[in-house]
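Enquirer: Got a predicted model here, sequence first, then my questions.
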Amino acid sequence: MNVIESQPYKLLIGECWREGGEGRTFDTLNPATAQVLAQVHEATEEDVDAAVLAAHEAYQKHWSKTNPAQRGRLLRRLAELFERDREKIAWIETLNVGKPITHSLESLKAMPSSLAYFAGIIPAVRGETIPVASHDVLNYTLREPLGVCALIMPWNYPMTLTVNKLAPALAAGNTVILKPSEVTPLSTMALARLFEEAGFPPGVVNVVNGPGATVGERLVTHPLVSRVSFTGGTVTGARILASTASDVKRVTLELGGKSPLIVFDDAALDKAVAVAAGDLIKNSGQVCIACTRLLVQETVRDEFLGRLQTRLEAVRVGSPEDPATDMGPLVSATQKQRVEEYIRIAENEGARPVQYGAVEGAAAAGFFVRPTLLLDSAADMRSAQEEIFGPVQSVISFRDESQALHLANQSRYGLAAVLFTRDGGRALRMARGIQSGSVAINTGVRTSFDAPFGGYKQSGIGKERGLEAIYENTQLKNVKYDMSE
């Protein structure tokens, strides 16, 4: 299937697909081969200004005045077109991100439903009447859109996270500027092609490509941008928060994670092993909510590790285009170097790295790293504290429930946590005590478009997905009307 469009890919600003103002382009690679996959036009600051102005004018002239039924109809039409092109977009993600095609197809299966969900809940975004003390005053609230929203995506799940940000922003009545990661921009560009066909007015959705240092920085500091939603690293998120402070923009940040998977001695071990292995190999471990700290009770440590190691030995690492592949490459040479450096750091700290699985085919040119367990890890090691973002897990033992909770919270992150136990009281105590935005009991963390998602501590600010995502994209107005004569 030929899914790569004519090149270089252009910017979408208002009603025009156009080249970057200075004619510069950048390469995006196929991480399985390290070969150039496509060229993309790079936006200048002037291009960003033009995109923001187009979005602002579209908001002022018509989009903020549309009613829920109109916005819902357009989002449902977009969902239909996405379903039609889902296989094509999945192949683009496989080629550009390096995910196995089976994973890409599965991860995009829910996207049409996500778009339809946000179309359906628009009428639920409403104010309320408040019975204030004075009987002569009618007090009510209105939920109103914010205006122009800058949506800045990461490279690991470009399409899923674009839809998660885009759908509630549009549903609430905002216009948007999409800035895909310059590492993996191609699936977002394919989605952008569908907006005109779906009937969205020009300027409601705009796309600018380029590095965060120029394109991203101009977006987050532009005076006409009312809201910034960013998914990515904690360091960059903190920088964005500082950049938006001067004009007090609304900011949603979905940042890093170092999630624990806690296995008690009464756990269903095979289920726990399946979650641990899945988090290690899924998207080559490049998943913010992946459980990268395995906290295992001492009494079942050896049995758990034996089952997990057997599972990992069977992992096939190779071409993401092969349906038999379990795990593809990392996204870039930079990411591969980062992961390998952390493995060296862990070994120097006293951990024992062990790699598993078999690399299938000629993978030497690509950015492949085999699944890796850091055995004999300690909780205070850098490798157990810092986000590696690759197929690497630290294995740490604990004695009892109290120590398990302490170790789970011994992190500056708080995105997600998983625990396995048959003891209901213990499960509820742990769920209450763990400092994270999501807790899964006897199952893995599975995000859903209709349930809120977001982190504690340095894992972020605000919520995405579910009705909470709509609220993140609105502002609340209180109105008091004196009815006395």
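Expert: Here it is on my side, so go on. Numbers count the residues shown, from 1 in each chain.
Enquirer: going forward, measure contacts between C-alpha atoms and count neighbours the same way
Expert: Fine.
Enquirer: for the stretch 101-250 of the chain, what spans make up the strands?
Expert: Using DSSP state E, counting those that start in this stretch, the strands of the stretch 101-250 of the chain run over residues 129-130, 137-145, 148-152, 175-179, 205-207, 225-231, 250-254.
Enquirer: Let me have the ones you listed in CSV, adding mean neighbour count as columns.
Expert: Formatted as CSV, the strands of the stretch 101-250 of the chain follow (neighbours: other Cα atoms under 10 Å):
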stretch, mean neighbour count
strand 129-130, 14
strand 137-145, 18
strand 148-152, 27
strand 175-179, 28
strand 205-207, 26
strand 225-231, 25
strand 250-254, 24
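Enquirer: if we compare those strands, which one ends up closest to V40?
Expert: strand 205-207 (11.8 Å; Cα to Cα).
Enquirer: ok, structure two:
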Amino acid sequence: MSLPRTNHWIQGRDTAPESGDYLPTLDPMNRQPWAQIAAGDEADVRAAVTAADDAFRSWRRVGPTQRANILWKLGDLIGEHAEELADLESRDAGKVIREVLTQQNMLSTWYHYYASLAYQLDGRQIPHDKASLLAVTVREPYGVIGVIPAFNSPMLLGSLSLAPAIAAGNTVVVKPPEVNSQSLHLLAKLATEAGLPDGVLNVVHGYGAVAGDALVGDPRVRKVFFTGGADSARLVTARAAQGLKQCVLELGGKSANIFFQDVDLDRAVDGVVTGIFAAAGQTCIAGSRLLVHESIADELVHRVAARARTIRLGDPRDPRTEMGPMSQAKIYDGVVSRVAKAVEQGAAVEAGGLDRLSDQGGWFFPPTVLSGITNDMDVAQNELFGPVLSVIRFGDEDEAVAIANDTPFGLAAGVWTDDFRRAHRVARNLDAGTIWVNTYRSLHPATPFGGIKDSGHGRENGLDGFAEFTQPKAIWFESDENAISDPFSLR
């Protein structure tokens, strides 16, 4: 039986790959192909960038009202097609339907917010000592923006870049993750239905080393927004540097979820589970390091381990499932090897672990709790991108902050305490782009998001993120006809 095929979306229509080649996309539930996607190469990327470059010449001059109306309509369409979009991402990546459906419904509102940003391209007038001089700034779009989102939430992560890029007057070429491409292809179709002109949003599928490399390397792509791992980001930025182009990077994390001795333990268990086992740990903001005060450590670990053992694994499209399979063999194998190494280094398995691996046929890894972890162990320093919690004890506030900051990453962190003063001190002293106090995994389109250190640079969301999609142009006006008295002197 032939598998359904997904082509590129270039110049507002389905476009077959130049080579005629397609890649299989696997169902994580059974590790078998369920569809095929176009295997994009340099020729396909060149066609997409050409379409975007041509469209930019007119799109940049379209007024904010028309751009806002299109994005608002697109948000409505995402809401109308939320179940279809969620089903595609759930099947492609193994994420539970309850999470991806929430994301799609949430994105409807997010696109409405991005639509409002079309009116936020404010310049300013700069005071000058000479009354006859007027200096103003205007904000100009870059041109063609390259967007490469991560596989775990391509609709959400891709939209964080492509929606504000379009709102600001840029055009976009997206290279979706090869293991989770279907939803962004449908998004491009919906954008056309919403009235987006042909060529403003293009989607080219394929491998990162081929299609992604060609996109980053094309000289007409003026800025790149990449979400993924630090190793891949080094390749992307090196390639972009050849063209002297900027990158905004949202990379991995090894986030500390810190629990002080005054927390309510019942709430604390939910906070731990939310941080690490939601999305099977396949999220850049996973609270994969549980830092817990030694006075409550035994009880909290006991309760978290007991909860982990009850998490319902199964078909991610079943609404009763709490955790689905891992997305792909590479991630699964990495989690297996790193948990094995942690046990060799002295970690104790409180729940899950290699002895509890499933024989269901898919890439299922059980919710795992490891105690006896010190922060110098590999499992505490490397991002696993799986449902593995590393428990680290601390004695006081200074030690907690020191452990939390002792990592190459700096994306997010959680602080749980009923002491407001402590919460304030700790939040200010943590090296991370986002700090949650008494909550975790909360996101909003108006709140900037991004990391420091090996977790990337630049910001998405909010006015801080929107500024990444335009650059200021200074314009000087002189009203004094006799202003230039000495043409050889700087004024």
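Expert: Nice, thanks for sending it over. The shown structure was predicted, so the numbers you read here are calculated from the model rather than taken from an experiment.
Enquirer: Overlay the chains and give the TM-score.
Expert: Taking TM-score structural alignment, normalised by the length of structure 1 as the basis, the two superposed chains have a TM-score of 0.96; 478 aligned residues with a Cα RMSD of 1.7 Å.
Enquirer: Do I have it right that G216 of structure 1 meets K179?
Expert: Yes: if you go by Cα atoms under 8 Å, G216 of structure 1 and K179 touch, sitting 7.3 Å apart.
Enquirer: Show me the one of the strands of the stretch 101-250 of structure 1 that comes nearest V439 of structure 1.
Expert: Here strand 250-254 is closest among the strands of the stretch 101-250 of structure 1 (Cα to Cα), at 16.2 Å.
Enquirer: how big is the angle separating that closest one from strand 148-152?
Expert: Orientation of strand 250-254 of structure 1 against strand 148-152 (axes from the mean of the first three to the mean of the last three Cα atoms, to 10 degrees) gives an angle of 20 degrees.
Enquirer: what is in contact with G216 and K179 of structure 1 at once?
Expert: Jointly contacting G216 of structure 1 and K179 under the rule Cα atoms under 8 Å, 6 or more residues apart in numbering are I152, G210.
Enquirer: just to revisit the earlier point, can you tell which of the strands of the stretch 101-250 of structure 1 is closest to I121 of structure 1?
Expert: strand 137-145 (13.8 Å).
Enquirer: Identify, by residue count, the longest helix of structure 1.
Expert: Using DSSP state H to define each element, structure 1 has its longest helix at helix 68-97.
Enquirer: Structure 2: matching residues for that one?
Expert: Helix 68-97 of structure 1 lines up with residues 64-93 of structure 2 when matched by TM-score structural alignment.
Enquirer: List the buried residues of the matching stretch.
Expert: The neighbour-count check on stretch 64-93 of structure 2 (16 or more other Cα atoms under 10 Å) flags 64, 67-79, 81-93 as buried.
Enquirer: how long is it from one end to the other?
Expert: End-to-end distance of stretch 64-93 of structure 2 (Cα to Cα, to the nearest Å): 36 Å.
Enquirer: got it, and stretch 343-363 of structure 1?
Expert: For stretch 343-363 of structure 1, the first-to-last residue distance is 20 Å (Cα to Cα).
Enquirer: do the same with stretch 452-466 of structure 2
Expert: With Cα to Cα as the measure, stretch 452-466 of structure 2 spans 18 Å from end to end.
Enquirer: Can you check which part of structure 1 it sits on?
Expert: Under the criterion TM-score structural alignment, stretch 452-466 of structure 2 matches residues 456-470.
Enquirer: swap in stretch 118-128 of structure 2?
Expert: With TM-score structural alignment applied, stretch 118-128 of structure 2 matches the range 122-132 in structure 1.
Enquirer: for the matching stretch, how far is the first residue from the last?
Expert: 27 Å.
Enquirer: So for that stretch, what gets flagged as buried?
Expert: Those would be I122, V125, for stretch 122-132 of structure 1 by 16+ other Cα under 10 Å.
Enquirer: same thing with stretch 364-382 of structure 1?
Expert: Result for stretch 364-382 of structure 1 [16+ other Cα under 10 Å]: buried residues 366-375, 377-379.
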